[in-house]
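Fold the following, please.
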Amino acid sequence: MAITLKQLHYFVALAETGGFGTAAQAVHVSQPALSAQIRDLETHLGAPLVDRLPRTIRLTRRGQEVLARARRILAEVGDLEQAVRWHDGLSGRLHLGVIPTVAPYLLPDVLTRIRARDLTLDIRVREAQTDALVEALGRGQIDAAILALPVPAPGFEAIPFLSDRFLLAGSEQRLQTWAHQAARLSPHDLVPEQLLLLDEGHCLADQALEVCGIPARRQVDLGASSLSTLCGLVSEGFGLTLLPELAVRTEAAAARGLRLMRFAAPEPQRDLALVHRGGGDGAWAADLAGLLRDAGSTLVARARDLVPVAP
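Coordinates of the predicted model:
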């Protein structure tokens, strides 16, 4: 009996979840069915792949080797399916990953644009931090991801689609402190102790620290889980934060006490890109990047209407 893709899929699920019950739930089969497939795989390979412990499993040395190869095989199969599915452009099924500081602002507009082009496209969205999306992309669990450059892993193709500038956000009283130097305000002028950022793991927090020239996280108050939380805090006078243009329209409307100020040129920014594994016909990725560029440019233009760029 030959090894099947089903067996490899089940084995990867088992390794990632750490238990037969949770793995069975993840792949939507009964636990006996999953256990039988794992036993058949071990029989075919002639070696145990997992140590069955009372409440969990542990991969054997052979199991760790099989896991690495199984992930590569499943990713290759995913690429094959993708190449055939999207031979004629963006159509069929799309598994898209998006970082949390982009998803709530860009997705509503871009999904509307995608639906206007093709109502039959089946879109599945996963919102997660950069490292999780890069891992999912490498395993073939998603087709593409919207990330901020640079991508923290080699081997992917990136199509930049938007330069998203940062604005200084805070209460009116807080920003009044900087009014006298608005024409020459630099991120490096900010006092680290006044800066609030997203909790560790969000790439936006790392980018903000970098543009402000702050080398150590311990100097900054980190802990908010979303930009909306940050904007609510700073609008009430609890420090300052950096807000990307992409989020300006939504957050300015939600936090009524929020005030925004631009930095002097060159304004700090993040560069957003559509990242995919590459290979085959990349027309679908170019199509999608074009839609992202259109949607993003619209949001940025609205932000610049609210907070004009200095002439």
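
make it CA atoms for all contacts and neighbour counts henceforth
Noted.

how about the nearest residue to Arg249, chain neighbours excluded?
Distances taken as CA to CA, 6 or more residues apart in numbering place Ala303 nearest to Arg249, at 5.9 Å, with adjacent residues excluded.

Equivalent analysis for Asp143, please.
Per CA to CA, 6+ apart, closest to Asp143 is His95, 5.2 Å.

What residues of stretch 256-267 count as buried?
Gly257, Leu258, Arg259, Leu260, Met261, Arg262, Phe263, Ala264, Glu267 (16 or more other CA atoms under 10 Å).

and the first one, which of the three is it?
Translated: Gly257. coil (DSSP: H, G, I helix; E, B strand; the rest coil).

Check the burial of the closest residue to it other than its chain neighbours by counting its neighbours.
Spatial nearest neighbour of Gly257, excluding adjacent residues (CA to CA, 6+ apart): Ser235 at 4.8 Å. Ser235 has 25 neighbours, counted by other CA atoms under 10 Å.

Proceed likewise with the subsequent sequence, for comparison:
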Amino acid sequence: MRPTLRQMEYIVAVHQLGSFGLAAEKLHVSQPSLSNQVAAVETDMGVRLFDRGRTGARTTARGLEFVTRARRILSEVEALRSTMLSDLPFGGRLRLGVLPSIGPYLLPQAMKALHEDEPELRVIVREENTLSLDEGLRNGRFDAVISTPEDHPNTFQRPLFVEPLWVAVAQDHPLAGRSRIGAADLAGQRLLTLDTGHRLARIVYGIAGASGATVSDDYEGTSLDSIVLMAATGAGIGILPDLFARRQGIHRSEVRVMPLEMADADRTISLMVPVDRSEGLADHMAGILRGAAETLDLAVVRG
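Got it, this is the predicted structure:
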């Protein structure tokens, strides 16, 4: 089937070096052979990839599109080969998705421990909301995600810890003098949360229903920082996860941050990997993450 991987390599090399002769020399083939293979692709696809001239080869617009896609394909093939030949977990490259409210606080400790354990393992981290993490896990963009388990069915799941929730109110809010907040304190209040692409929003809707509060329908935060800022203006009561609240929220002078003590005012955070991955890999990674969670005084879940 054309273009073959070798033909893609030829075309990418010509683009990089701007010369058929230099590309042939780099790839240890004769220039006529390389030129014939590139011409065969152009004929087969009905496009001109290069403008040839005395000064070399200039990549056309269609050629640039070909090179961009060919590089992506060649990179994936190389990654596949490395994975098959590697004895390292995840084939030597772990693509990890994580909730933005978890990553900055949990991962520094976890990545240090993981590097000490597997110094040759390369970790690529992306922070995304719950829906995007699930999509990425299903289409192969992620090897594993750290998220709320309810949103990732049909995966190997390893619980890590339970994270309680806190509230943030403006300094002049009637509740600002409390040391902790209960369900009765939320009655009639307006709650601020992230957009519905996050599990946190669904938890907050449950809290509102159980306490007689309402969820703001004219504002959905895109980040926890924006929730704090809205709470500081008196727009409502911000609901924050424990890690963010203890690591950042309590240091913010414009708000008062307090623990929320009521039923179901927490969320479970787990490690998820696709079902075609080894459960041993999930257990290995989960152990490292639980160790990092313990250093942060989180309620670690075993099993």
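
hmm, back to that, what's the helix or strand for the residue nearest to Arg249 of the first structure?
helix 283-306 (DSSP states H and E).

so how far is Glu245 of the first structure from the residue nearest to Arg249 of the first structure?
Going from Ala303 of the first structure to Glu245 of the first structure by CA to CA, to the nearest Å gives 6 Å.

what's the answer for Arg302 of the first structure, then?
From Arg302 of the first structure to Glu245 of the first structure the distance is 9 Å (CA to CA).

So for these two, which sits in the more crowded spot?
Glu245 (24 against 15).

Would you mind finding the match for the more buried one in the second structure?
Counting by TM-score structural alignment, Glu245 of the first structure lines up with Asp242 in the second structure.

Was I right to think its match contacts Glu163?
Yes. Counting by CA atoms under 8 Å, Asp242 of the second structure does reach Glu163; the two are 5.7 Å apart.

what residues are up against Gly238 of the second structure?
Val167, Ala168, Val169, Leu191, Leu192, Thr193, Ile227, Val228, Met230, Ala231 (CA atoms under 8 Å, 6 or more residues apart in numbering).

Next one: Gly97 of the first structure relative to Asp131 of the first structure, how far apart?
Taken as CA to CA, the span from Gly97 of the first structure to Asp131 of the first structure is 11 Å.

who's more crowded, those two?
A direct count of neighbours by other CA under 10 Å for Gly97 of the first structure and Asp131 places Gly97 higher, at 28 against 16.

and that one, what element?
Applying DSSP H and E as the criterion places Gly97 of the first structure in strand 93-98.

Report the mean distance between that strand and its aligned residues in the second structure.
Aligned to the second structure and superposed, strand 93-98 of the first structure gives a mean residue distance of 0.7 Å (mean CA distance after the TM-score superposition for the first structure).

which helices and strands does that strand pack with?
strand 122-127, strand 144-148 (3 or more CA pairs under 8 Å, 6 or more residues apart in numbering; DSSP states H and E).

what would these look like in TSV with mean neighbour count and distance to Thr22 of the first structure?
Converted to TSV, these look like this (neighbours: other CA atoms under 10 Å; distance: least, CA to CA, whole Å):
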stretch	mean neighbour count	distance to Thr22 of the first structure
strand 122-127	14	20
strand 144-148	26	26
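
corresponding residue for Ile57 of the first structure in the second structure?
By TM-score structural alignment, Ile57 of the first structure lines up with nothing at all.

what about Ile57 of the first structure, distance to Glu16 of the first structure?
Applying CA to CA to Ile57 of the first structure and Glu16 of the first structure gives a distance of 10 Å.

Who has more neighbours out of the two?
Neighbour totals were compared for Ile57 of the first structure and Glu16, and Ile57 leads with 17 against 13 (other CA under 10 Å).

Just confirm that one contacts Ala23, I think it does.
No. Counting by CA under 8 Å, Ile57 of the first structure does not reach Ala23; the two are 11.1 Å apart.

quick one: the helices in the first structure?
Using DSSP state H, the helices of the first structure run over 5-17, 20-27, 31-45, 61-85, 103-117, 130-138, 172-176, 203-211, 227-235, 245-254, 283-306.
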